[in-house]
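In: coords please:
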Amino acid sequence: MDDAPVVIAGAGPNGLMLACELALAGVRPVVLDRLPGPSDEPKANGLVGQVVRQLDMRGLYRRFSGSQRPPEPVAAWIFSGMTLPLSTVADNPMYAMMVSQPQLVRQLYERALELGVAVRWAHELVGFEDRPSGVRITVASPAGEYAIATRYLVGADGGRSAVRKLAGIEFPGHTAGTVARLAHVRVPDEMRTADGGLDVPGFGRLGFGHTRLDRGGMVYAAFEPDRPMLGTIEFDSSADHSVDEPLTMNELRDSVRRVLGVDLPIGEPRGDGPHALRRIAGQNTRQADRYRAGQVLLLGDSAHVHSAMGGPGLNLGLQDAMNLGWKLAATVAGRAPQGLLDTYHSERYPVGRRVMMHSMSQTALFSPGPEIAALRELFAELLSLPDVARHMAGLLAGSDVRYDVGDDHPLSGRLVPNVTLADGRRVAELLHAGRPVLVRDVVDGPAAMLLRPDGYVAWASDDTGDKGLTGAIARWFGDTLPGV
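Out: Next up is the predicted model:
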């Protein structure tokens, strides 16, 4: 029987990010995935929110984005298709990095291999037993079934997670009666506008992103010039389609006609693909009732699913990975303070609830009807107010998250701000190794900060004294005193 300190089921972005975090901390997991290799299926198109800064804290932002500059906040974002202006928001927390999910998976896979992680493609978890001594996993592979013994099993295997189901973890929530259709398409060049939208004969301008209409919603985004994304959202689930048959271009054309009220001449996209062409009948918003059951943990979509509107999915899932990684590694290595691993659920579960709240709110505000149109008009006025914009930016970016770290300094429990040390280094540069750090000599900041490996402040002080520091170190890192 094979063995590994940690086994991760699922080599998507969240599972691979966790694998990298564990390897940085000296624990090399085994990653299993039923697919023969990194998926090319088009899904998410970018990262938004605090996770962009966290990638910078690992030295990955420049590598993944190709930019030689640190990440910079965006001047505006969207909420249910409405513009959220952010140029007046002080310390704007909303960051974005446009990268397709297949590209992100390949980049994280390369990083995992560099760190010595074993990724076993075409190896599928088909069963496990959670025993007092560890977890015994049964794996199906091209060479036949085999077993792995591990201390901990992490399910990063998506919304239909086999790990979650086999662990008996409930997945309560709500299924909306919407039907969404999305595809890469080809549109006539003469219909494209300079600002990234479409000029549709008989309808008018269709802008970039989400557009709410009386009969449903449209999505248009030319992330790639040769194959823009086009989608519809209909709130009448009785619209003619067969849930058992894959989406066709003709079905999408019919849906566009119902929503727009006119025909839109779309064709098959150029290139070999794979191209997006999918239907989501019934939008699930669900969350696991616990992120840990014994020696089994859940991560990313295995723990929570919600609408993709606004792009919160990878922000939430990758931050799950960065929260769990250092805690799980310390537990496996025997250096974790008592109860450390339990803080994964207590910290991340409320964050997932908050994302589902604003995700469902955006779906509700996108629905048809004159009452919703009036509500959107009012909401658009509110979004233009600086205080509301600041609140919404914190909500969508996840920067309003404050963990209970046992310290009452205003920064404690929050992601460390973008500060610079007296020697010119950015605080993000101190966290590349994924280790806890005690920071002093901060320019325009507190006198000292104790940072967790995920970039969250465990303790801070505005004077030169170290009152409370020893307790914070013991609470989060045992007897280890971190240093710059």
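In: contacts and neighbour counts: CA atoms only from here.
Out: Noted.
In: any chance you could map the strands in the stretch 351-484 of the chain?
Out: 420-421, 437-440, 442-443, 448-451, 457-461 (DSSP state E, counting those that start in this stretch).
In: so which of these is nearest Arg164?
Out: With CA to CA, the closest approach to Arg164 among the strands of the stretch 351-484 of the chain belongs to strand 457-461: 30.7 Å.
In: which residues are contacting the closest one?
Out: 405-407, 409, 411-416, 446-452, 468-469, 472, 476 (CA atoms under 8 Å, 6 or more residues apart in numbering).
In: and that strand, what's buried?
Out: 457-461 (16 or more other CA atoms under 10 Å).
In: go on, stretch 231-242?
Out: For stretch 231-242, using 16+ other CA under 10 Å, the buried residues are 231-235, 241.
In: and stretch 39-50, by the same measure?
Out: Going by neighbour count (16+ other CA under 10 Å), the buried part of stretch 39-50 is 39-40, 42, 44-50.
In: the lengthiest helix in the chain packs against which elements?
Out: The longest helix of the chain (DSSP state H) is helix 343-365. Helices and strands touching helix 343-365, as assessed by 3 or more CA pairs under 8 Å, 6 or more residues apart in numbering; DSSP states H and E, comprise strand 277-287, helix 313-333, helix 370-383, helix 386-397.
In: closest to Ala112 out of those?
Out: Of all these, helix 313-333 sits nearest to Ala112, with 13.4 Å by CA to CA.
In: that closest one - contacts with which helices or strands?
Out: helix 13-24, strand 46-48, helix 50-57, helix 343-365.
In: let's see this one next, to set against the first:
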Amino acid sequence: MDASVIVAGAGPTGLMLAGELRLAGVDVIVLDRLTERTGESRGLGFTTRTMEVFDQRGLLHRFGDMGTSNAGHFGGLPVDFGVLDSIHEAAKTVPQSDTETMLESWVRELGADVRRGHELVSLRDHGDHVEVEVRGPDGEETRLTAPFLVGCDGGRSTVRKAAGFDFPGTAATLEMYLADIKGVDLKPRLIGETFPGGMVMCGPLGNRGVTRIIVCERGTRPRRRTEPPSYPEVAAAWQRITGIDISHAEHEWVSAFGDATRLVTEYRRGRVLLAGDAAHIHLPAGGQGMNTGIQDAVNLGWKLAAVVRGTAPEALVDTYHAERYPVGERLMTNTKAQGLLFLTGEEMQPLRDVLAELIRYEEVSRHLAGMVSGLEIRYDVGPGPHPLLGLRMPHLELVGERRKTSSTELLKPARGVLLDLEDNAVLRERAAGWSDRVDIVTAEPHDVRPGTPLADTAAVLVRPDGHVAWAAPGSHHDLPMALERWFGPSRIQQS
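Out: From the prediction side, this is the model:
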């Protein structure tokens, strides 16, 4: 085999997956048809959940100062994301180009083999491995083999098409323009601000003097484009809707997109898996697309690594579809709902008014904010009444035998963590057979508020992706059963 895993696509999803694999000691080749990064801003910023994910890998500091905020929206209606339980706010203005630069630097430091200018053109699943045909920058074609191939190659995914994944959904019904422009003074317009002719929004991209604009002219039909629209097209649409001339502005980047909504029926076919936009496309409402792809990668990486290293059975990889497909379905539903709210005309105003009233209730705001941010995600990790089961482990300050630490810091190596909060020697002994894959940590929680899920918790088993797989008291499965389910047989059994 040329690698344990081949990843097609060096965008945020593919690079995050490569980093997760390298943290687990797995060799990975990342293929991308582009010889260099585009530098386009594309997806902006991170949801609260992605901020947590980057924090648990020690990556946040690499971005420098980020503008964060609890202000959000659902379909253009303001929602206070401060009602969520997280130490992080969402980052609003980090361009995707900066995210890709950071992630590529990180994965190269970890030893990932990133091959730019190498395009995957075909694949064949042999049952026990995958063979791919790759065209290099000189046009020469070579073959690579690996036990697994992951398509992170976007909405027009070659991997998805070549492997025969079904991709049902709805085609685009409209076309929207997006542009990053300079040299024009525009007042910020929130998403959802409508005009008789359509919807526009705009806002500054950090402190670079660049303004992001989005234009949706009512009645426009989607076109099959082979290249981006021209800036004069965008400026003309803006003027027709708002009456304001921005044709004199300097444009950095122009693009068009639609409201097509599609989700693969399975995230895995044999030895081929999909993540990010290769698995799901949708209206970019709430900035969820790139963030969901990054979280796909974090869910999948440690599972693939355990299987290719032989410490866990292949069935562990099947939990990727079981856990992330419902997330994809939820994503399709909420982005379509948001599109109806901010892209339709006056006939939708009564519904907007009613929803705006409901959002004033904290429970409704918490529900909508949790949906868009990803904080509502709970995986099925087994029965039990403990409120944290399946959720991501909240940030918890800890006092250990030697130093202060936190639940977030303990996850940086991307290993499992058994957190013993009551100095239980019997518990630690029962987990000893998994200490090659799970860090067993004894510590006291610092300042746990009464009535919170951790207030009466004696121990927690946390997966490498940060989700709670077992907790005491409250899990109906015993600890060894949970350890074997998520981390494979103990080394004592294996020996």
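In: need the TM-score from the superposition.
Out: Put the two chains on top of each other and the TM-score (TM-score structural alignment, normalised by the length of the first structure) is 0.88; 453 aligned residues with a CA RMSD of 2.3 Å.
In: with distance to Val332 of the first structure added, can I get the helices and strands packed on helix 313-333 of the first structure in a markdown table?
Out: Shown next, in a markdown table, are those (distance: least, CA to CA, whole Å):
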| stretch | distance to Val332 of the first structure |
| --- | --- |
| helix 13-24 | 10 |
| strand 46-48 | 30 |
| helix 50-57 | 23 |
| helix 343-365 | 15 |
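In: count of neighbours near the residue opposite Met356 of the first structure in the second structure once aligned?
Out: Aligned counterpart of Met356 of the first structure in the second structure: Met332 (TM-score structural alignment). A count of nearby residues for Met332 of the second structure, using other CA atoms under 10 Å, gives 20.
In: what's the answer for the one 3 residues further on, then?
Out: Around Thr335 of the second structure sit 24 other residues, with neighbours defined as other CA under 10 Å.
In: same check, this time on Gly111 of the second structure
Out: Counted with other CA under 10 Å, Gly111 of the second structure comes out at 17.
In: same check on Leu247 of the first structure?
Out: 18.
In: counterpart of it over in the second structure?
Out: Match for Leu247 of the first structure (TM-score structural alignment): Pro229.
In: next one: Ser161 of the first structure
Out: Using TM-score structural alignment, Ser161 of the first structure pairs with Ser157 in the second structure.
In: ok, Glu429 of the first structure next?
Out: Checking TM-score structural alignment: Glu429 of the first structure goes with Glu409.
In: name the nearest residue to that match, sequence neighbours excluded.
Out: Nearest residue to Glu409 of the second structure, sequence neighbours excluded (CA to CA, 6 or more residues apart in numbering): Gln56, at 6.2 Å.
In: which elements pack onto whatever helix or strand Val154 of the first structure lives in?
Out: Following DSSP states H and E, one finds Val154 of the first structure within strand 144-155. Applying 3+ CA pairs under 8 Å, 6+ apart, one finds that strand 144-155 of the first structure contacts strand 2-9, strand 134-141, helix 162-166, strand 296-298.
In: and if we set it to 7 Å?
Out: Applying 3 or more CA pairs under 7 Å, 6 or more residues apart in numbering; DSSP states H and E, we find strand 144-155 of the first structure packed against strand 2-9, strand 134-141, strand 296-298.
In: list of residues touching it?
Out: If you take CA atoms under 7 Å, 6 or more residues apart in numbering as the criterion, strand 144-155 of the first structure is touched by 1-10, 134-140, 161, 163-164, 295-299, 302.
In: residues in contact with Tyr456 of the first structure?
Out: So Tyr456 of the first structure contacts 413-416 (CA under 7 Å, 6+ apart).
In: again, 10 Å this time
Out: For Tyr456 of the first structure, the contact set (CA atoms under 10 Å, 6 or more residues apart in numbering) comprises 54, 323, 401-403, 405, 411-417, 436, 449-450.
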